[in-house]
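J.: Make a model of this:
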Amino acid sequence: MCSMIVTVTFVCTLIITPAIANDICTANALPRVPASQRNLHETFQRTSLLYGLSTIGNEYLIKQECQEQLQLFQLGVRTKMPWAVKMFDASASLEPGFTFGHNFWLGNSEVCSAVSRQTHVQISTYLRHQMKPELLTEVAPFNVDFRVLYLRHNSSWQVDAAVIAFASRLHVGLCLPSACTAHEVQQLVQAYLSTDLNAANEFYEMNLQYDYAKDLKLKSTTFRRTSFYLTCFFLATTIALTVAASLLRKSQDLYKANANIRNSRSTNGNVLETTNTSGATIKPHKSELDLNVTSFIACFDFDANWLHVFAPAKVEHTFAALNGLRFGSAICVTVYHYLMFLFHGTRNKVTLYNYQAYVGNVDIFVDIFFTISGFLQAYNHFRNVKLLAVIRQNSLKQNFKLMGLHLFHRYLRLAPLYFLTIGLSDFGSKLLDDISVFHIEHKVYENCEKYWWRNVLLIQNFFDHNDMCGLWTWSLACDMQFSILATVLLFLYVKHPKRKKLCLAALTGTSIAYTYTFGLKLNFDQTIEATFTFLTEIYTHPFARILAYMCGGIAGWYFVVQKPTEWHFTKQIQHFFDYLVALIFFGCIFIPTNHNFSVFTSTTILLFERIIFTVTSCILILSNAHGRMRWFFRFFETTFFQKFNRVAYAMFLINPIVVFALPGFSRSNLYANPLSLFAEFIGLLVILVLLSTLLTLLFDIPYQNLSRLLIQYQMRKKVD
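T.: Next up, the predicted model:
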């Protein structure tokens, strides 16, 4: 029995041994994958989204062509083929700074362009280089496109200030084969993210979800928008009128020269007709026959408008400093817009957020514009003795007609440049949304399509700020609404002074009650985060801003109607109060906010800051009018501020468009630091002043001239 068992065991051993030997030989014959390459494969699969997509593609998700090209890319990376290395390098991977808001994994679009075409770099063939020459010459066997994927996350490992630019959305730039359609890419990304392959997704607990993708190419639909056609028509019409005005000016100069020659040759200075050598009568110039058309075209005379804008500064003017103060305030607003719009393309968002939080008290700073506007409206109204007499004599119907004419002319002066800005914003935002690598959270063009009529009526600030077509235009709407209300109250004051005082008291109480109601309801705590979140209620609503306009109007009335009060103080005490007013004015702007107070206290502080800042601004305006505090206003009366005061309106309207274009057209994210921000802002300011000057000459001054022309025509009509 034992011998039989031994025999069977021996036979089995003889049978199995050749098979094992054969397997060993076969294994030795197959090429081994180095451990380092296997490690690289696993690392790339977990860190590079493009490489990870190439490892999960199959015929059920994508078409064969796309799958084959992705597999070819994967093989090229493993074998370190130059075109594949460039394609890998051009695609995004995890970047540092995620915890502080860095969501821009943009890759490199220029390197992606070099994947499918040769790159020409001027280098010497006689100098030694370490690089592989194939990096410049070798191209992929298929076409590639650079695309940006937008992935949402809900990670708690990232600072998420409640500001629009802190949106939880990753920007991932990939150099993908052109054969892969948008739908196929979406399928691949969703399949990849559903696994635990991506290291960043797993480590930061992102729970990434595919949102959408962009190919960064122009869309024909962008150039078929109504705003594009209207803007082009408006530009072409204005330029044509400007050219016509220039030709008309030359023809008028020629006609005047010929008339002077004829007058010098005439023996009778009262001759109405001049006869040439053939006996024919020389008729008057056409400009004398078509006075209305000629006058209309002359409003667009570029040379005359240039002289008007850059006329010699009149420093002796009563309110010369206000012109400088308005232009200086426009520069400060531009600084704030610059910091705000840089959020969309900055990788150190928290740092920039802190810059913005401490640059100034934005909650109250813009009140300076409303205070100046209210002061000037009341001042111009009460110093016009003839107008006051007409209002007293007119009936209610006549006064309503007069108010309507006043508001029409104000709208005519503001509307052209304002409408041009809206058109450029609508078209420009759609263009930017097509080709920018950054996601645009506040899509202006969508709001303009739906709510353009609100901007036409200047009532956009009554609605949610997220629905505004041009968020920065809220102050223009407020100013127009305050102007309408002030016009009614000023007319009412001439007829019934006591009723106006009751109206002012009611408006003051309403504004205070409104601020407390919404401050307590929304838990306002004076942070910049709360200001952005409750922008509609706390910042842009007319009831939140009306106190500044009313206070300015009262100061204008006081300056014209009331006699200046003589205060018998020593010079030291007068200087002390002057410095105190200036200190309070700047203190209200730059005072750091304290977040340790209760909601009621924070709301009260906000209200008192607005009141104190507005009253201080009025005191400064009156001091300037009475020739006081020359040391303070001398800076704002300089030639620079006086000459560029007229472009402040255009600068206010156009600066957000230019500022937003800086990060919008960039192909990479920005890093904000004080030195680079300062240098860039200086260049931006120069561009804005030049552009605002051109827009003022073409779209602002001509329509102001037209408004004056209509007023003169109405006055002549009344006289006739």
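J.: all contacts plus neighbour counts: C-alpha atoms, from now on.
T.: Noted.
J.: Arg383: neighbouring residues, count only.
T.: By other CA atoms under 10 Å, 15 other residues sit near Arg383.
J.: now the nearest residue to it once chain neighbours are set aside: how far from Met550?
T.: Leaving aside its chain neighbours, Arg383 sits nearest to Val560 (6.3 Å; criterion: CA to CA, 6 or more residues apart in numbering). Applying CA to CA, to the nearest Å, the value for Val560 to Met550 is 16 Å.
J.: before we go on, could you also do this sequence so I can check it against the first one:
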Amino acid sequence: MFRAWALLAFIFPVVVFSNEIAFDSQNVSTDTKNIVLPNTINSKLDDSIATGIEPIYPESWLANLFYQSLVGFSVTDVGNSACQLQSKLYLSHLKNNSYWAVKMADSWPRYLNGLLIGNTHHIGVYDECISVHQPIQGKYCLSNIELRTSTDQNFTQYSKDKYTSFDNAWQEILGFIDYGDRYKRNVIKLGVCIPEACTSEDLEVSLQRELDRIFQAHQLTTQVKVKPEFCSTNISFFPYDTGYYVTCIIIGLLILVVSFSTVYHLVACCNGRENKPWHVFSAQILEITNIFSVITNGKDLYEFDKNNELSIFNGVSSLLMMMTIITHEWIISITGPYLYPKPIEEFYQDAHYNLFLSVNNGIDYFLFISGYILYTIMITKFRKPECNWFQIPKIIIYKYLKSLPVHVTMILLTIFIIPHLGNGPFWANQIGLDANKCKQYWWTNLLVINNFIEGGKQCLFAGYYTSLQLQLIVIGMIVVYIYGKNRKIGTGVLALMISASLIIPFALTYYSKSEGITKFNISFLLNLSESTTSNSYHYTHLYSQLYVRGLPFYIGLLAGIIVEVLKKKDIKMSKTTTLITTMVAFGLYMYVQLYSNVFYQRHRDYNAIESSIYAAIGHLNTPLFLMWCAICYTTSSYGFLEKLLNNRFSNSLHKLSYSVYLVNCTVIRMVVSSVRASEVLTTQMIFMKFIYTILTSYLAGLIMHLLVDAPFGLLINRVILGRRSSRKVKDD
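T.: Next up, the predicted model:
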């Protein structure tokens, strides 16, 4: 109970200072770079109405203006002579209702709908456009059109959070304020089918000229942008270069080796020579084939030691990995096209008791478990007199090499293979962006420093965690070694690391005037997916860096020390005490976790002290709760919950966790990037997508594990540790 009161006392300053110190929100640089207006928005509207000043809106509605611009549009009068010839041919056949020309014209929309509700994507029919081959090839392009007013009038001062039935609909468009929780009403993504000879620049110039002709007469301006990667035909956008063929050969050889090893192992098992080779040469072949055999690695995957008290953390990790996949699926799918995005907006706008909005500290669970298990396993080894500090580099190199095969495989697949596995209006841009980032910054992943570069430039969507964990393992090894040799010095070093991990986030948040959390809202995710920069100081400097995310890991080390002391003293708690204290701890945990929802509220004055305190204790909340659970598990029992988490099935899923973590984001991005049309989210559809994502991620993770992770892991075990028994190595 002492820790519970201590946690409550630690949270208390947040409540005390939450309303005392306020700053002008227009002078604060928030994470998502949104315009945060004070509580006087509606009062300004009332003042304008009282003084008789009313905004002047265009007489014709936006959809009508687009129709006037697009109804007869074609790419004409551009510098590209080939484009001009094909456009003239297209127009002449369109007048005669030729099948191929009408097919191109029929594949993209002229009259746009859903503009008020946030339907920003007007895609048309992608496959109908690119299916035209003769006499010219159809090319599909997705243009980005941003709408502005050409007058000096500031429509944002008349904006409301909710509009009534008789408000002017133009206010929703011209007065749009990006709070981060809505899709932009003043940005349109329009699909257009053009002849293949026309480039993205040709379309951009022609479309800009045609929109200006109509919109400027209504005191409106548009800015048209068409990226080359948003234009595609039925021919792959990505070249089949040397890297593609080399990667295919490597993967083909790997599949061939695994297949041959599995068949050879199966024949040896059927002939009874699995463990009794008839010749020395045969023994060497059998040993090598066993390493790459699906049979061997499948047995290791199925193995389970029910007497290992750490196995329960495997069950916790596997459950958390499923939640991580669901979170990634939601975060990535937000960037997709939606016909009716209102439910998504309402989800983000409902900032009361919304647990999903606090997922910014989701990896804290894994970091705590890593620290706890690291201490539990290594402390006995480091306390041996014959163990010296030379053992630390060997273990670190071993851990680094173990993480390398799957990581390198995913980088190669992302750069050379995955871009050729699909198409669609968004495929080349989204998948190409991932490939380009890995082409430029793959070396940061191999050097384990990719979490220190700008968030939007990191290779692999969630690859920063691998580097972060390896960096913490290096520090954790040193701390545990020092503690094993000298308890007082080790305790002081650990206390110093915990103190620094609390002070640094507080100081950085306070002096940068950032929010207390990284807000994964709609605007942030769209910026992250559409550009090469995250546009977020918080994400780049306060989310993935070692000096701000190490606190859960260090608390895990501390929990290992406390549990060890309790074991030596043979302290026990009753099940009733365990249940009650865990419920109290969970209540405090949920209070601190859900408090982060206040940072999503509109018109809320910025409070530097509040944000800084929460930035510090936000990553302390989860490990403190898990530490208490570890203490209760050691000194008592959770009964049925232990059986639910500590079993063969959850243990097998845990062994796939590393492969699943690295492949799940790529699988999700491939699904989202291959969509052809806007969708409408329903509760049933959301659950079906979650189930499908989990199943496909684990299937891809299983393939990656059997082909790469397990075989190369056994090779590394033999080279680094000099061990041949896979079972012994797996246990260690």
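J.: and Val560 and Met550 of the first structure? which has more neighbours close in?
T.: Taking other CA under 10 Å, Val560 of the first structure and Met550 do not tie; Met550 has more neighbours (24 against 15).
J.: Now the residue mapped onto the residue nearest to Arg383 of the first structure from the second structure: which helix or strand?
T.: Mapped onto the second structure by TM-score structural alignment, Val560 of the first structure lines up with Glu564. If you go by DSSP states H and E, Glu564 of the second structure is part of helix 551-569.
J.: go on, Leu147 of the second structure?
T.: Using DSSP H and E, Leu147 of the second structure maps to strand 138-149.
J.: Now the element after that strand, going C-ward?
T.: Using DSSP H and E, the helix or strand that follows strand 138-149 of the second structure in sequence is helix 170-174.
J.: what's around the equivalent of Phe73 of the second structure over in the first structure, how many residues?
T.: Using TM-score structural alignment to pair residues, one finds that Phe73 of the second structure aligns to Leu53 in the first structure. For Leu53 of the first structure, the count of nearby residues is 22 (other CA under 10 Å).
J.: doesn't Gln190 make contact with Leu53 of the first structure?
T.: No. Under the criterion of CA atoms under 8 Å, Leu53 of the first structure makes no contact with Gln190, lying 9.8 Å away.
J.: State the distance from the closest residue in space to Asn423 of the second structure that isn't next to it in sequence to Val246 of the second structure.
T.: Leaving out its chain neighbours, the residue that sits closest to Asn423 of the second structure by CA to CA, 6+ apart is Ser674, at 6.0 Å. Distance of Ser674 of the second structure to Val246 of the second structure, given as CA to CA: 25 Å.
J.: between the two, who's got more neighbours?
T.: Ser674 (19 against 13).
J.: who are the neighbours in contact with the more buried one?
T.: For Ser674 of the second structure, the contact set (CA atoms under 8 Å, 6 or more residues apart in numbering) comprises 422-427.
J.: In TSV: those, plus neighbour count.
T.: Shown next, in TSV, are the contacts of Ser674 of the second structure (neighbours: other CA atoms under 10 Å):
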residue	neighbour count
Gly422	14
Asn423	23
Gly424	21
Pro425	26
Phe426	23
Trp427	26
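J.: Which of the residues you listed fall in helices?
T.: Using DSSP state H, the members of those that fall within helices are Trp427.
J.: any idea which of the contacts of Ser674 of the second structure is closest to Leu190 of the second structure?
T.: Among the contacts of Ser674 of the second structure, Pro425 lies closest to Leu190 of the second structure (CA to CA), at 10.5 Å.
J.: Could I get the contacting residues of that closest one?
T.: 123, 126, 140-142, 230-232, 673-676.
J.: between those, which has the most around it?
T.: Tyr140 (31 neighbours).
J.: any idea how far the closest residue to Ala311 of the first structure other than its chain neighbours is from Leu376 of the first structure?
T.: Leaving aside its sequence neighbours, Ala311 of the first structure sits nearest to Lys643 (CA to CA, 6+ apart; 7.4 Å). Distance from Lys643 of the first structure to Leu376 of the first structure, counting by CA to CA: 19 Å.
J.: and what of Lys397 of the first structure?
T.: Remark: distance between Lys397 of the first structure and Leu376 of the first structure (CA to CA) = 26 Å.
J.: Ok, Gln64 of the first structure next?
T.: Taking CA to CA, one finds Gln64 of the first structure at 72 Å from Leu376 of the first structure.
J.: do the same with Phe532 of the first structure
T.: As judged by CA to CA, Phe532 of the first structure and Leu376 of the first structure stand 30 Å apart.
J.: quick one, which of the two is more surrounded?
T.: Per other CA under 10 Å, whichever of Phe532 of the first structure and Leu376 has more neighbours is Leu376, with 18 against 15.
J.: For the more buried one, give me its contacts.
T.: Neighbours of Leu376 of the first structure in contact, by CA under 8 Å, 6+ apart: 552-553, 556.
J.: Just the closest of those to Phe586 of the first structure, please.
T.: Closest approach between those and Phe586 of the first structure, by CA to CA: Gly552, at 18.1 Å.
J.: give the contact list for the closest residue to Leu670 of the first structure other than its chain neighbours.
T.: Nearest residue to Leu670 of the first structure, sequence neighbours excluded (CA to CA, 6+ apart): Thr346, at 4.6 Å. Thr346 of the first structure sits next to 102, 352, 669-672 when contact means CA under 8 Å, 6+ apart.
J.: which of these sit farthest apart?
T.: Checking these with CA to CA, the most distant pair is Leu352 and Asn669, at 13.3 Å.
J.: What's the separation between the match of Val560 of the first structure and Thr380 of the second structure?
T.: Using CA to CA, we find Glu564 of the second structure at a distance of 11 Å from Thr380 of the second structure.
J.: Ile418 of the second structure now?
T.: Distance of Ile418 of the second structure to Thr380 of the second structure, given as CA to CA: 45 Å.
J.: Which residue is the nearest non-sequential neighbour of the residue mapped onto Arg646 of the first structure from the second structure?
T.: When the second structure is aligned by TM-score structural alignment, Arg646 of the first structure is paired with Lys655. Using CA to CA, 6+ apart and skipping residues adjacent in sequence, the residue nearest Lys655 of the second structure is Leu301, 6.7 Å away.
J.: what sits against the equivalent of that neighbour over in the first structure?
T.: Applying TM-score structural alignment, one finds that Leu301 of the second structure aligns to Val309 in the first structure. For Val309 of the first structure, the contacting residues are 643-644, 646, 697, by CA under 8 Å, 6+ apart.
J.: among those, which recur in the second structure?
T.: Compared against the second structure with both residues aligned by TM-score structural alignment, their matches' CA atoms under 8 Å, the contacts of Val309 of the first structure retain 643, 646.
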